[in-house]
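Model the following, please.
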Amino acid sequence: MFSRISLAAGAAAGGLVVFFAMQAVNAVWLLPVARYEGRAAERVEAQAATNKAIGELTNAADRARVNRRLCLERGWLYLNGTGQCVERATQPNG
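Have a look, this model is predicted:
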């Protein structure tokens, strides 16, 4: 009843519909979660490597310079007297 060409065309069209439906599902629900988890894991890994590198510094002055630079890169305030990194106080607008 159906020719082989019409069956092949129907199968191809059905395959495309399923393919595009799955791409839409992945884009809406699955990919944002995977991206967030990947970024979080990358941050943890980078922080661990940074902490290890800082711990391997033998000179206290070198450690203080690295900690100060990291603090300033985050936008925080480095207190020279105590060697602490604290969040900057927000300034009122106006």
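
make it CA atoms for all contacts and neighbour counts henceforth
OK.

number of nearby residues for residue 77?
Other residues near residue 77 come to 16 when the count uses other Cα atoms under 10 Å.

cool, and residue 19?
The local packing of residue 19 (other Cα under 10 Å) involves 11 other residues.

Proceed likewise with the subsequent sequence, for comparison:
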Amino acid sequence: MITKTAAIIGGVGGLLLAFAIFQIVNALWLLPAARSHAVDGYIESQAVADRKAELERKGDDATLQNLSNYDLCVAGLRSSRMPIDPCDQLRGNDSE
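Model prediction:
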């Protein structure tokens, strides 16, 4: 017959063996896969953000190239909350 002590030792040994096997599987297979997945997701999100920023810059560049000298001066001074009086001298020089 199996004694109570032998059953307890067997149970604890089995739990320790199962824990050790899970730790080995975790360290060799699950964690590297999770890291790889996280890195791929980070790279993907950076690529999406870079593309979005590039499209916004292209739109801003196209908008700025279509502005006259006066409008460009006014936009720059208004964004800094400064008076637009110095831009008045550019009103007649749009053709240059």
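
What span of the second structure is the helix ranked longest in the first structure aligned with?
Secondary structure of the first structure read by DSSP state H shows that its longest helix is helix 31-56. Residues 31-56 of the second structure are where helix 31-56 of the first structure lands when matched by TM-score structural alignment.

the helices in the second structure, which residues?
Counting by DSSP H, the second structure has these helices, from start to end: 4-25, 31-65, 69-79.

Point out the most buried one among these.
Mean neighbours per residue, mean count of other Cα atoms under 10 Å, is largest over the helices of the second structure for helix 69-79, with a mean of 16.

Where in the first structure does that one fall?
Using TM-score structural alignment, none of the residues of the first structure align to helix 69-79 of the second structure.

Next, the angle helix 31-65 makes with that helix.
Here helix 69-79 of the second structure runs at an angle of 130 degrees relative to helix 31-65 (axes from the mean of the first three to the mean of the last three Cα atoms, to 10 degrees).

tell me what helix 69-79 of the second structure is packed against?
If you count contacts as 3 or more Cα pairs under 8 Å, 6 or more residues apart in numbering; DSSP states H and E, helix 69-79 of the second structure packs onto no helix or strand.

distance between that helix and the chain's centre?
On the basis of Cα atoms, centre = their mean, to the nearest Å, the separation between the geometric centre of helix 69-79 of the second structure and that of its chain is 33 Å.

now do stretch 46-53 of the first structure
16 Å.
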